[in-house]
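**Student:** Sequence first, then the predicted structure, then my questions.
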Amino acid sequence: MIAAITVALLLLVVAVASMRVLKEYERGVAFRLGRLREPLGPGVRLLLPGVDKLIRVDLRVVTLTIPPQEVITRDNVPARVNAVVLFRVTDPVKSVMSVENHAVATSQIAQTTLRSVVGRADLDTLLAHRADLNEDLAKSIAAMTQPWGVEVEVVEIKDVEIPEAMQRAMAREAEAERERRAKVINARGELQASAELRDAAKTLSESPASLQLRYLQTLLELGADHNSTVVFPLPIDIIGPFLDAVRGTAAPGINGTSPVIRAAERTPHDH
């Protein structure tokens, strides 16, 4: 009786020790006496103590932070670049059989690839076209990790640090570029304004009445200010008849030269 109870307790202990519970996001890679068994899915699994060995593989997405790397860009600018890699295991057996530690191996490959890809790009590309570099990084890392059963989903460059002297030089370059654009825009505005003035002069020359209306408008605008003197020019073809009448009746000092007539003189008290 005692022997039976002892045997039953031993079997119960062995059964409890043989039970393994795999979560839904885990897969098990089991070895029996050193030989690979088929992958184990989630749930309760029985393994023989001392005979079977179980390795759990997590199928969830893993976030891997690449530490800052000292790199030199193609245009010989030193920089510190760090990135983040998102990957997951797609083949549990390969992730165990093909590489000792797939997470460490992926991290080392990501660091090496980051230095290599950034070293082939210039500083402007690194700062303004990160999407292209991220795509190149993802393709290069994925090509290396695919035989391990690891799929790289996202690679993003997080931060780029450059020396302060280079930052000041870039600020001066940006300021000079803005000044150049301002001067170009100002010159284009002057060119367009001169073309419009030329067209306006041609239009006014075709109609003397329009020119007189423009004179009157100018006089009205001048009258709105507190000016003491207004000099108003008149063309010779308008005042020619008046000059002929004056020449025939009055002073001999008047000749036929083109005058600039002082039309009105007003003082601030006239307002």
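**Tutor:** Structure's in. What do you need?

**Student:** Could you use CA atoms for every contact and neighbour count after this?
**Tutor:** Will do.

**Student:** What is the helix or strand that contains G28 packed up against?
**Tutor:** Using DSSP states H and E, G28 maps to strand 26-32. Here strand 26-32 touches strand 52-58, helix 92-97, going by 3 or more C-alpha pairs under 8 Å, 6 or more residues apart in numbering; DSSP states H and E.

**Student:** After that strand, which helix or strand is next?
**Tutor:** Criterion used, DSSP H and E; the element after strand 26-32 is strand 35-36.

**Student:** ok, now which ones touch the nearest residue to I72 once chain neighbours are set aside?
**Tutor:** Excluding the flanking residues, the one nearest I72 by C-alpha to C-alpha, 6 or more residues apart in numbering is P78, at 4.4 Å. Residues in contact with P78 (C-alpha atoms under 8 Å, 6 or more residues apart in numbering) are E70, V71, I72, I162, P163.

**Student:** just the helices in the stretch 51-200 of the chain please.
**Tutor:** 92-97, 102-119, 123-128, 130-145, 164-206 (DSSP state H, counting those that start in this stretch).

**Student:** also this one, for the comparison:
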Amino acid sequence: MLGLSGALIAVVIGLIVAGIKILNEYERGVVLTFGRYTATRGPGLIYVFPVIQQMLRVDLRTVVMDVPPQDVISRDNVSVKVNAVLYFRVVDPAKAVLQVAQYYEATSQLAQTTLRSVLGRHELDEMLTERDALNRDLQEILDKATDAWGVKVANVEIKHVDLDESMIRAIARQAEAERVRRAKIIHAEGEYQAAVKLREAASELAKEPQALQLRYLQTLIDVAGEKNSTIVFPLPLDLITPWLSKRGRE
């Protein structure tokens, strides 16, 4: 009889000890009583009645998830591989346990399909230059979809947009052509501005013939300063006409 009592006491103590649970600050316990949800408890020391109750731990810390590279065909029919990183956390432990079988796997699969769907509506140039806007679109769509699971998507970042070699060469040729086009436009604008200034200078010099002669003489002085063995200059008639007229009168 004494042995039976001791065994019974040991069983009771074992059940009491088995029901003691310790939850960390970042954990919550979803308690099911006879299979029905009854409470979300923690953090700290809690007690769960063995056999009658079951506790499922849920981590509330932010999870960093790598979204595997996805094959995406852009709106302009360019095939690329895109991967991303996803930041999310559980904000409602009960929903994360009761509304979805595995919230981590479900969020991962949803992120992959959403990445392909959203990026497929944009052109390649937008994927490369407008990542901030695309990240916001992805975050809003994922956050809305995972709200029913008690999951909050805090941020989505597109990491890499990988192109094949032929597309990289095509983009390089396009960039080179764009640089050449801009260089030609800048050169043409410079020629136009120079022509305008020359026309204005010619108009001013035409008002005073002596100014034109002085400019010609100044040019002779500038050229004479260079180390040239022989210099041939055309002599403008406007410059010698006054001298010839004077000689004729003599």
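**Tutor:** Structure's in. What do you need? Please read all numbers here as calculations on a predicted model, not as lab measurements.

**Student:** Now a PyMOL select for only the buried ones of the contacts of P78 of the first structure.
**Tutor:** In PyMOL, this line selects whichever of these come out buried by 16 or more other C-alpha atoms under 10 Å:
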select buried, resi 71+72
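
**Student:** what's the closest of the contacts of P78 of the first structure to N134 of the first structure?
**Tutor:** V71 (15.9 Å; C-alpha to C-alpha).

**Student:** Run through the residues that contact the closest one.
**Tutor:** For V71 of the first structure, the contact set (C-alpha under 8 Å, 6+ apart) comprises P78, A79, R80, V81, R115, V118, G119.

**Student:** Next: E140 of the second structure.
**Tutor:** Residues near E140 of the second structure by C-alpha under 8 Å, 6+ apart: none.

**Student:** what residue of the first structure matches up with it?
**Tutor:** In the first structure, the residue matched to E140 of the second structure (TM-score structural alignment) is K139.

**Student:** For A83 of the first structure, see how far away its match is.
**Tutor:** Distance of K139 of the first structure to A83 of the first structure, given as C-alpha to C-alpha, to the nearest Å: 15 Å.

**Student:** Likewise for V51 of the first structure?
**Tutor:** Relative to A83 of the first structure, and taking C-alpha to C-alpha, V51 of the first structure is found at 43 Å.

**Student:** swap in G41 of the first structure?
**Tutor:** 33 Å.

**Student:** picking that back up, what's the closest of the helices and strands packed on strand 26-32 of the first structure to E265 of the first structure?
**Tutor:** strand 52-58 (96.7 Å).

**Student:** Quick one: average offset of that closest one versus the second structure, please.
**Tutor:** Superposed on the second structure, strand 52-58 of the first structure shows a mean distance to its aligned partners of 0.7 Å (mean C-alpha distance after the TM-score superposition for the first structure).

**Student:** in that strand, what counts as buried?
**Tutor:** D52, K53, L54, V57, D58.

**Student:** And stretch 76-83 of the second structure, by the same measure?
**Tutor:** In terms of neighbour count (16+ other C-alpha under 10 Å), stretch 76-83 of the second structure has its buried residues at S79, V80, K81, V82, N83.

**Student:** What residues of stretch 84-102 of the first structure count as buried?
**Tutor:** Buried positions in stretch 84-102 of the first structure, judged by neighbour count with 16+ other C-alpha under 10 Å: 84-96, 102.

**Student:** Show me which of the buried residues of strand 52-58 of the first structure is closest to S228 of the first structure.
**Tutor:** For these, the minimum distance to S228 of the first structure (C-alpha to C-alpha) is 91.6 Å, reached by D58.
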